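Q: Structure for this input, please:
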Amino acid sequence: MRSIEEHLAAVLATVHPTPVVELPLVDALGCTLAEPVRSRVDLPGFTNSAMDGYAVRASDCAGASEETPVELPVEGDIAAGDTRDLELTPGRCWRIMTGAPMPAGADAIVPVELSDGGTDRVRLRLAPEVGRHVRARGEDVRAGDELLAAGAVVTPGRLALLAAANVATVPAHTRPRVAVISTGDELRDPGTELGHGEIVDSNSLMLVALVRAVGAEPVLRARSRDDAGSLRAVLDEAADAADLVLTTGGVSMGAYDTVKEVLADSGSVDFAKVAMRPGMPQGHGVIGEGRTPLVTLPGNPLSAMVSFHVFVLPAIAALQGRDGDVDSWRSGAVPARAGAGWASVRGKTELTRVTLRHGLAWPASGQGSHMVGALADSNALAIVPPEVTAVVEGDEVACIPLVGAGSWSGAGVPS
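A: All right, here's what the predicted structure looks like:
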């Protein structure tokens, strides 16, 4: 039996980054930068006011106070978005709004709250120092500064930064194309009238949703019957269409585990028992003429979910060009305290389904690999090391947030 780290190392050895293309910003969300990106402009692009108030020469307000205000004539108004090239005459001021360009000659802002709000003449009750409430051009970013390093994921906030820096396209890895194959004669679509022994194919829908949630592109969702010919045809189609192929089901020791039956003798796919619970039966390798990476996941729903987080997430990150190692499966874990105790098994890493609330990890009611009822309410997996046989209330546990599970209610979100 191999460790999680040993199996993940074998999976990552089959994966190579996707090609690099220039992506327009509108298409770059969730993609990974292949090269550093630099600003094309200063940010802010012009010196502007940080407050609603009056643009002044600081020297013209010397001695101003609550008791002895300084009175100045008002030249006019400068609104945010004003593009005029304005100048401040000594001994006068401009009424100005937040974000509006500073007129030449002005070097400070008196907030409107420290004035009588005049529009023709104004009484100012502050003697500001030079630079008070002024945002200088380039104080945030200078043209040519590195905005984002290679390997950075384009988030909504980073997208806004790139756009503000006048960057139109970014060099990024193409979204990994992922094919999802479920296997089993008993599988049916949601909403189908189920016969005896038939079940809904929930795993493939879950995996497609997870793939999409992490910035990859599901390009194929297929289902194979429990016969070798059907599976081979689906695998061939998937290998041609995708950068990564996922299968679910058919990898245990049963007589009708078709995935294992078809691929075990290929010489390019390896099946192993991994010292983890749930998710012990695993497989990986390459298929097709292009040697497309393949990860075979167990068919039990919880096992498939856990295996995705442990093995598939790092593989997708590697396809996206991000650095990863055998410990990357737990790199996003957050600390918590056990809200209640639970038993574990010696010799295997247990990944316990928990709900994180205000820094406490509460175990789900059902932990069997076939149980999906509590999966909807869980938002993390608590990592229990192989040497631990019982988690006691108050023990510190590292918890992997589940993809797409929403907020962690005070537990923290990985960076």
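
Q: Only C-alpha atoms from now on, for both contacts and neighbour counts.
A: OK.

Q: Can you give me the first-to-last residue distance of stretch 337-350?
A: End-to-end distance for stretch 337-350: 16 Å, by C-alpha to C-alpha, to the nearest Å.

Q: Quick one: residues in contact with that stretch.
A: Applying C-alpha atoms under 8 Å, 6 or more residues apart in numbering, the contact partners of stretch 337-350 are 275-278, 359-363, 382-397.

Q: Let's compare: structure for the following, please.
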Amino acid sequence: MRPVGAVSHARGRMVVVSKPLTSVADHRARVAGLVGVMPVVDLPVADCLGLVLAADLVAPIPLPPFDNSAMDGYAVRAADLASVPVVLPVADDIPAGKTSLVPLEPGTAQRIMTGAPVPPGADAVVQVEWTDGGTSTVRVDRGVAVGQNVRLAADDVAAGATVLTAGTPLGPAQLGLAAALGFAVLPVRRRPRVLVLSTGSELVSPGTELLPGQIYESNGVMLAAAVREAGGEAELLRFVPDDVAAFHAAVGARLAEFDLLLTSGGVSAGAYEVVKDAFTGRGVEFTKVAMQPGGPQGAGRYQGVAVATLPGNPVSAQVSFEVFVRPALRAALGFAQVERPTALARLSAGLTSPAGRTQFRRGKYDPVSGQVVTPVGGPGSHLLSALAVSDCLIEVPEDVTELAEGAEVLVRFL
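A: Take a look at the predicted model:
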């Protein structure tokens, strides 16, 4: 921790009180420790996108489950096509989904569709393009080898094989495999439930007319979206005024339904800091983190529920979410990799950073021009438009105060 000057008054004199700064790593660890791993639930396969498999998935059946045709054509015995062209009687039709099959007799063919089961006695499929397409008899103009155009049972997956291991993130391909094996539900870590709270008497709903001194509420929308993008469930509780009693009334009625309370604003050193006033001495510790933007932070438990309090400036709130809250939510879901992807890049322009603070600047990454990153906007925590057009955060270590054009930096992709 690093000391930071704070002002108090004693006997009519102004006295500077030294308070420690919390490191980014220490506060990240504190927030991560508050949100535990979510319990395992069985969810319908279609609802598992973006979640993490909580147990190994073992195939109950083979894939394919039976020998089937890879082509529209005719099931045949390859030996019957030793001398072509040849005309064969068509003894049966086999559309996909047919469950009762007639064995193929020597010297005959059965018309078959892609994915349909190959009848007993057949050892190949001749594609329709090599025939005249007949329905009662078929003229075959080219021969086939044994096994040609036949997908054998278990060619993809053997029954009893472990196809996905616990901890696997579930994307479209993984869900498709599970469904193909007959799984209706999957064991997954459930989504963390997050109550996102916007405080401030100055906040009004977008779409209404602004009065002097009012601003449109945006942090709640932004943070709720960030929670959902991270894999959680978010509910937005808006327009809690700067009043401690009103704050407790709004929060207390709903808190038990959630795994995390996420607030923005009301955590600085000024007057009317409602979140700080409401939670001080009630299980939430407030600190100033050695970072820019996003210094004022808080974390702890209130009524048994994890609480993370973020600053009110919009860029500070979103950067704080990325650095502290998102990794905690990803860990709660069971992801082994909880951080955003990173890369080293060269700065297209120089920048400065305050001593003793890790700075997170907005940037645009250009891999085509040789892994170059361009700072977007300045360091100000109110410059939301710069964040909106950025695709990464440029991380400047706390012991670096100036970087020249071309300097190598770490970027965190958004």
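
Q: Fetch the TM-score of the aligned pair.
A: Scored against TM-score structural alignment, normalised by the length of the second structure, the superposed chains reach a TM-score of 0.83; 387 aligned residues with a C-alpha RMSD of 2.8 Å.

Q: Can you select the buried ones from the contacts of stretch 337-350 of the first structure in PyMOL?
A: Buried subset of the contacts of stretch 337-350 of the first structure, written as a PyMOL selection, criterion 16 or more other C-alpha atoms under 10 Å:
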select buried, resi 275+276+277+278+359+360+361+362+363+382+383+384+385+386+389+391+396+397
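
Q: and the contacts of stretch 337-350 of the first structure, which of them are in helices?
A: Among the contacts of stretch 337-350 of the first structure, DSSP state H puts none in helices.

Q: Select from the contacts of stretch 337-350 of the first structure every entry located in strands.
A: Counting by DSSP state E, the contacts of stretch 337-350 of the first structure place 276-277, 360-363, 382-384, 390-391, 396-397 in strands.

Q: Tell me which two in those are the farthest apart.
A: By the measure C-alpha to C-alpha, Met276 and Leu360 form the most distant pair in those, at 23.0 Å.

Q: Tell me the spacing between Leu167 of the second structure and Gly334 of the second structure.
A: Residue 167 of the second structure: Gly, not Leu. Gly167 of the second structure is 6 Å from Gly334 of the second structure, where distance means C-alpha to C-alpha.

Q: what's the counterpart of Phe271 of the first structure in the second structure?
A: Phe271 of the first structure maps onto Phe286 in the second structure, with residues paired by TM-score structural alignment.

Q: which residues does that match contact?
A: Applying C-alpha under 8 Å, 6+ apart, one finds that Phe286 of the second structure lies in contact with Val267, Lys276, Thr280, Pro296, Gln297, Gly298, Ala299.

Q: ok, which pair from these is furthest apart?
A: Pairwise distances across those peak at 13.7 Å for Thr280 and Pro296 (criterion: C-alpha to C-alpha).

Q: Who has more neighbours out of the two?
A: Neighbours per residue (other C-alpha atoms under 10 Å) separate Thr280 of the second structure from Pro296, with Pro296 holding more: 26 against 12.

Q: For that one, which residues are in contact?
A: Applying C-alpha under 8 Å, 6+ apart, we find Pro296 of the second structure in contact with Val267, Ser268, Phe286, Thr287, Lys288, Val289, Leu310, Pro311.

Q: closest to Ser320 of the second structure among those?
A: Checking the contacts of Pro296 of the second structure one by one against Ser320 of the second structure (C-alpha to C-alpha), the nearest turns out to be Leu310, at 6.6 Å.

Q: Was I right to think Gly105 of the first structure contacts Ala55?
A: No. In this structure Gly105 of the first structure lies outside contact range of Ala55 using C-alpha atoms under 8 Å: 9.3 Å.

Q: So for the two, which sits in the more crowded spot?
A: Between Gly105 of the first structure and Ala55, counted using other C-alpha under 10 Å, the more crowded position is Ala55 (32 against 14).

Q: what do we get in the second structure for that one?
A: Match for Ala55 of the first structure (TM-score structural alignment): Ala75.

Q: circling back: what about the match of Phe271 of the first structure, which helix or strand?
A: Here Phe286 of the second structure, judged by DSSP states H and E, is contained in strand 284-288.
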